[in-house]
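> got a structure for you, letters missing:
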């Protein structure tokens, strides 16, 4: 099972808002917020926890289980994630997040790739 700390960290790692996670997982926003404020493993239904985990994993997050140092998250190696991100009333902007083999995470704002006709 994933913890509330892992959910918050995963969302921050891929720069998703709680609203983004709710939309991508199909779980209600108020449920996401309750999950993230819980201590340890959220008391949400197994179905909702699985949906949140699946959505975050599809975006490239790996969940690291307790290994003596505590549970954690990281991005898959050699992963590039293209997305739109914005906050508040600001217009979303295109971002590319790349996790390299050496563990470095790079966030850039390249021009949005156009579709070839």
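Received, thanks. If you're wondering where the values come from, they're calculated on a predicted model, not measured in any experiment.
> Every contact and neighbour count from this point should use C-alpha atoms.
Fine.
> Report the next helix or strand after the helix or strand harbouring residue 10 in sequence order.
Counting by DSSP states H and E, the element that carries residue 10 is helix 4-13. Using DSSP H and E, the next helix or strand after helix 4-13 towards the C-terminus is helix 18-25.
> okay, pairing it with this:
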């Protein structure tokens, strides 16, 4: 499980905004906003939560849950070493290409 605080902290470590997080996770911006507005553990459908956690892990974020080896034992996030910036251009280029193709088809 991921908390709203972990999600916000992960975005801060990646230096991305909610729109970019939505693109990485293939979710909508309102979904990310609702997740971050949650009190405590993020609530959402299983598919959305899996997309979110997967996107964070692929971007180099390691979620620290209670009971996991940590200096203080609490929840948190950390950035894995040797991680590059998340690849947002690929997602944007795919969306642009498909929207341009639709415009040409009209």
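On my side now, so go ahead. Since we're looking at a predicted model, the values are computed, not measured.
> returning to that earlier point: so how far does the helix holding residue 10 of the first structure sit from its counterpart in the second structure?
Compared with the second structure after the fit, helix 4-13 of the first structure shows a mean deviation of 0.5 Å (mean Cα distance after the TM-score superposition for the first structure).
> between that helix and helix 18-25, how many degrees?
Counting by axes from the mean of the first three to the mean of the last three Cα atoms, to 10 degrees, helix 4-13 of the first structure lies at 100 degrees to helix 18-25.
> Which secondary structure element is home to the closest residue to residue 94 of the first structure other than its chain neighbours?
Leaving aside its chain neighbours, residue 94 of the first structure sits nearest to residue 84 (4.5 Å; criterion: Cα to Cα, 6 or more residues apart in numbering). Residue 84 of the first structure is part of strand 79-85 when elements are defined by DSSP H and E.
> cool, residue 62 of the second structure as well?
With DSSP H and E as criterion, residue 62 of the second structure is part of strand 61-64.
> Now do that strand: which elements does it pack against?
Judged by 3 or more Cα pairs under 8 Å, 6 or more residues apart in numbering; DSSP states H and E, strand 61-64 of the second structure is in contact with strand 76-79.
> The strand it packs on: average distance to aligned residues in the first structure?
Mean for strand 76-79 of the second structure is 0.4 Å (mean Cα distance after the TM-score superposition for the first structure).
> re earlier: next, the mean deviation of the strand holding residue 62 of the second structure compared to the first structure.
When the first structure is superposed, strand 61-64 of the second structure averages 0.3 Å from its matched positions, counting by mean Cα distance after the TM-score superposition for the first structure.
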